[in-house]
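*Asks:* pasting the sequence and the predicted coordinates here, then a few questions.
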Amino acid sequence: MNYLRENVIYPPDAKAKGIAGKVFVNFVIGKDGVVRDVKVIMKVHHLLDKEALRVIETMPNWTPEMQRGKKVSVSYNIPINFILKDK
């Protein structure tokens, strides 16, 4: 997802402490396309978890899914990778 690549900010304190990992986030895209019910389902560290929540909660609206011609709410689980790169 380009949105995540462009908007995730590696927390400076986590970077300084060498904290890395994959945070899994669950959220629902409502019938209206709005992101809601965001929660971390697989934690790494509170600094990374907080950033993962922030970036998902601030996502722009999605186009709602359709089922049999009607808009439906859909739940998603996505990983957000925090990778430290060697200098």
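*Replies:* Thanks, I have the structure now.
*Asks:* going by C-alpha atoms from here, please, whenever you check contacts or count neighbours.
*Replies:* Fine.
*Asks:* select the longest helix from the protein.
*Replies:* The residue-count maximum for a helix in the chain (DSSP state H) belongs to helix 46-57.
*Asks:* measure the residue most central in space within the chain to G33 for me?
*Replies:* For the chain, the residue nearest the mean C-alpha position is I56 (3.9 Å; Cα atoms, centre = their mean). For I56, the distance to G33 (Cα to Cα, to the nearest Å) stands at 13 Å.
*Asks:* one more to weigh against that first structure:
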Amino acid sequence: MKKTLLSSMIIILMGLLGACSSNTSDKASLPEQSASENETATPVAIEVPDTLGKTYDAVEVMPEFPGGTEALLSFIKGNLKYPQKAIDEQTEGRVIVQFVIDKTGKVSSPEVIRGVTSELDQAALDIVSALPDWKPGEQDGQKVNVKYTLPVVFKLI
């Protein structure tokens, strides 16, 4: 019993010594500040420019494909490559692709948000990546990045 009590006391003392030594080393590494320094310190607001730019879901003036919606549909119809494997397997469907039309009108960050098969999904991403530059969207008179969602329909005739 004496041995257990003595062991417990030693462990407690070691813990206290460790706490005291770490406490004093923390204080030693911190610079001393006078009361007047604390009173004169003023928080400063720093304005960080928005270099990435916000991406909008909807804006006052939506992006426009050159020539309008009919031209967009014509571009897709004329350039879409139906994967041979999907033709062989008689696979049809609608792939929903979301992408960003940036401030300069370039298409970026295409991603499938609802797919059919990996072959059709890739073909949809390929056609979206091949789109020419658009007229960018605008918000408050400024050109902005805008998310755009496009269904790409695969139908065998």
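*Replies:* Received it, and whenever you're ready, just let me know what you need. No experiment lies behind these values; they were computed from the predicted model shown.
*Asks:* matching residues in structure 2 for the helix or strand that the longest helix of structure 1 is followed by?
*Replies:* Heading C-terminal from helix 46-57 of structure 1, the first helix or strand you meet, by DSSP states H and E, is strand 65-67. Aligning strand 65-67 of structure 1 against structure 2 (TM-score structural alignment) gives residues 137-139.
*Asks:* list the buried ones in the matching stretch?
*Replies:* Neighbour-count burial for stretch 137-139 of structure 2 flags 137-138 (criterion: 16 or more other Cα atoms under 10 Å).
*Asks:* that older thread, any idea how far the residue nearest to the centre of structure 1 is from W62 of structure 1?
*Replies:* 12 Å.
*Asks:* list the buried residues for the lengthiest strand in structure 2?
*Replies:* As assigned by DSSP state E, the longest strand anywhere in structure 2 is strand 142-154. Within strand 142-154 of structure 2, the residues scored as buried using 16+ other Cα under 10 Å are 143-148, 152-154.
*Asks:* give me the element E6 of structure 1 is part of.
*Replies:* Element membership for E6 of structure 1 (DSSP H and E) is helix 2-7.
*Asks:* average offset of that helix relative to structure 2?
*Replies:* Following superposition, helix 2-7 of structure 1 is found to deviate from structure 2 by 1.1 Å on average (mean Cα distance after the TM-score superposition for structure 1).
*Asks:* which residue numbers in structure 2 does that helix align to?
*Replies:* Counting by TM-score structural alignment, helix 2-7 of structure 1 corresponds to residues 74-79.
*Asks:* show me how far that stretch is from its chain's centre.
*Replies:* Put simply, stretch 74-79 of structure 2 sits 30 Å off its chain's centre (Cα atoms, centre = their mean, to the nearest Å).
*Asks:* rewinding a little: just give me how far the match of strand 65-67 of structure 1 sits from the chain centre.
*Replies:* Distance, stretch centre to chain centre, for stretch 137-139 of structure 2: 20 Å (Cα atoms, centre = their mean).
*Asks:* what's the average distance of it to structure 1?
*Replies:* In the superposition against structure 1, stretch 137-139 of structure 2 averages 1.5 Å from its aligned positions (mean Cα distance after the TM-score superposition for structure 1).
*Asks:* give me the common contacts of I56 and W62 of structure 1.
*Replies:* Common contacts of I56 of structure 1 and W62 (Cα atoms under 8 Å, 6 or more residues apart in numbering): V35.
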